[in-house]
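Undergrad: what's the 3D shape of this:
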Amino acid sequence: MKKDKVYTEYMYSGKIIKVRRDWVKIKKGKQEHRTWMEVVEFSNAVGIIALLNEEEIILVEQFRYAPGEKLLEIPAGKMDPNESPEAAAVRELIEETGYRPNKVKRIFSLYTTPGFTDEYMHIMLCEDLEYVGVNPDEDEVINVVKYNIKDLEKMVLERKIKDAKTVLAVLYLTRRQ
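TA: Just a heads-up that it's a prediction; the model follows:
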């Protein structure tokens, strides 16, 4: 199957997202079909596995407007233009938790929800943390919490952790070694 973009129009341009729709020609064998494809454009992002030590991880608890509830998550945020995932992880971790990592390593990268957005997230492992003071964005109300890694898998299975990037981080943490 091949898809050729024929036309693009932007429907919305906001503070953190753009919404476009593309008129595409889909070729499947000898058949051809045309349809609109809607895409939410978002910058690349980082998700941060912040290890305090071999047994503890830093998570953030914050109210998320879209689902309408408070979620427990790994720290995360969008990358600035031309910013490396490593630099973004350091910046975001300090902003959200007040901890600066001395070791940063990319674990894996993924499309968060490829059915409708182009968001590409790098999951970063941050270690050797030192507290330097928190500096959250103006519109963020974040509660920084520490959890024992052994407790996280049970929390996922009990549906206490619902955020996809955090579920993947827990899977990584509980399966590594």
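
Undergrad: from here on, just use CA atoms for contacts and neighbour counts.
TA: Fine.

Undergrad: what are the boundaries of the strands in this structure?
TA: 2-13, 18-28, 31-41, 45-51, 56-64, 69-73, 76-78, 99-111, 120-131, 143-148 (DSSP state E).

Undergrad: what packs against the third one?
TA: In terms of contacts (3 or more C-alpha pairs under 8 Å, 6 or more residues apart in numbering; DSSP states H and E), strand 31-41 is packed against strand 18-28.

Undergrad: again, but for the fifth one
TA: Helices and strands touching strand 56-64, as assessed by 3+ C-alpha pairs under 8 Å, 6+ apart, comprise strand 45-51, strand 69-73, strand 143-148.

Undergrad: could you pull out the buried residues of that strand?
TA: Within strand 56-64, the residues scored as buried using 16 or more other C-alpha atoms under 10 Å are 57-62.

Undergrad: just want the angle from that strand to strand 69-73.
TA: Computed by axes from the mean of the first three to the mean of the last three C-alpha atoms, to 10 degrees, the angle separating strand 56-64 from strand 69-73 equals 160 degrees.

Undergrad: show me what contacts G115?
TA: Residues near G115 by C-alpha atoms under 8 Å, 6 or more residues apart in numbering: none.

Undergrad: distance of it from E32?
TA: 21 Å (C-alpha to C-alpha, to the nearest Å).

Undergrad: now Y10: closest residue in space, sequence neighbours ignored.
TA: Spatial nearest neighbour of Y10, excluding adjacent residues (C-alpha to C-alpha, 6 or more residues apart in numbering): R20 at 4.2 Å.

Undergrad: count of neighbours near the one you found?
TA: 17 (other C-alpha atoms under 10 Å).

Undergrad: so it touches W36, yeah?
TA: No - here R20 lies out of contact with W36, judged by C-alpha atoms under 8 Å, at a distance of 9.9 Å.

Undergrad: here's the other one to compare against:
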Amino acid sequence: MKKFEEKTTHTTPIFDGKIVKLQVDDVILPNGKAAKREIIKHPGAVAVIAITNEGKLVLVEQYRKALERSIIEIPAGKLEQGEEPIVTARRELEEETGYGAHEFTFLQAFATSPGFADEIIHIFVAKDLYQIEEKADLDEDEFVELLEVSLEEAQEMVANERIYDAKTAFAIIWFAMQQAK
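TA: Below is the predicted model:
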């Protein structure tokens, strides 16, 4: 038995969208009592910590409707059904930045919001970047601006909340640790 496991007795689908599904699970808690859990099902995602040959971090600025504002992030995107994370990472880097990379290294994966969603994000580091001759098209509903910043500039963007998401904050911490070596 998993420690503190909650046993699902029934699942009620609520919404089946293009990106997420919402369900309500009836569960039995470890103490035997019943509860409900609202859960968002997500196919997973990748994010890329791309480092230019000049040692700068590649970021993109885009509008995030859920936050009602633009934020600056590392390139990222949703896994397509049956797609390996490395394939998604290469595609998203090319689409969002116009860069390809000769070197991709898997760093780690983590849950983004485990209190209510099952999304796992796979983080890759991309180095030895090169410009794509024919840049892949962004998704038709995607608008981004490319930025290449130093560690200090990225840290300032965190301080003034232009960088406001966990995956990018994680990337900057990792980038700082690499530069400290």
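
Undergrad: circling back to that earlier point, go through the helices and strands packed on strand 56-64 of the first structure and name the closest to L171 of the first structure.
TA: With C-alpha to C-alpha as the criterion, L171 of the first structure lies closest to strand 45-51 of these, at 11.4 Å.

Undergrad: and that closest one with strand 69-73, angle?
TA: Using the same axes, to 10 degrees, the inter-axis angle of strand 45-51 of the first structure relative to strand 69-73 is 60 degrees.

Undergrad: average gap between strand 45-51 of the first structure and the second structure?
TA: Once fitted to the second structure, strand 45-51 of the first structure is off its aligned match by 0.6 Å on average (mean C-alpha distance after the TM-score superposition for the first structure).

Undergrad: now that strand, how far from the chain's geometric center?
TA: Centre-to-centre, strand 45-51 of the first structure and its host chain are 8 Å apart (C-alpha atoms, centre = their mean, to the nearest Å).

Undergrad: contact partners for Y7 of the first structure?
TA: 22-24.

Undergrad: what does stretch 146-155 of the first structure rub up against?
TA: Everything outside stretch 146-155 of the first structure that qualifies as a contact, by C-alpha under 8 Å, 6+ apart, is 55-59, 161, 170-171, 173-174.

Undergrad: give me that answer again for 7 Å
TA: 55-59, 161, 170 (C-alpha atoms under 7 Å, 6 or more residues apart in numbering).

Undergrad: likewise stretch 75-83 of the first structure?
TA: Stretch 75-83 of the first structure is contacted by residues 43-48, 59-60, 88, 92-93, 96 when judged by C-alpha under 7 Å, 6+ apart.

Undergrad: now, of the residues you listed, which are buried?
TA: Among the contacts of stretch 75-83 of the first structure, the ones that count as buried by 16+ other C-alpha under 10 Å are 43-48, 59-60, 88, 92-93, 96.

Undergrad: find the pair from those with maximum spatial separation.
TA: Using C-alpha to C-alpha, these span at most 22.4 Å, a distance reached by S43 and L59.

Undergrad: Y7 of the first structure -> the second structure?
TA: Y7 of the first structure maps onto H10 of the second structure when the alignment is built from TM-score structural alignment.

Undergrad: dump the contacts of stretch 75-83 of the first structure to CSV, plus distance to K154 of the first structure.
TA: Formatted as CSV, the contacts of stretch 75-83 of the first structure follow (distance: C-alpha to C-alpha, whole Å):
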residue, distance to K154 of the first structure
S43, 32
N44, 30
A45, 27
V46, 25
G47, 21
I48, 20
L59, 15
V60, 18
A88, 30
E92, 27
L93, 25
E96, 25
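
Undergrad: tell me the one of the residues you listed nearest N102 of the first structure?
TA: Closest to N102 of the first structure, out of all of the contacts of stretch 75-83 of the first structure and judged by C-alpha to C-alpha, is L93, at 11.5 Å.

Undergrad: what does that closest one correspond to in the second structure?
TA: So, by TM-score structural alignment, L93 of the first structure is matched to L93.

Undergrad: cool, L72 of the first structure as well?
TA: Mapped onto the second structure by TM-score structural alignment, L72 of the first structure lines up with I72.
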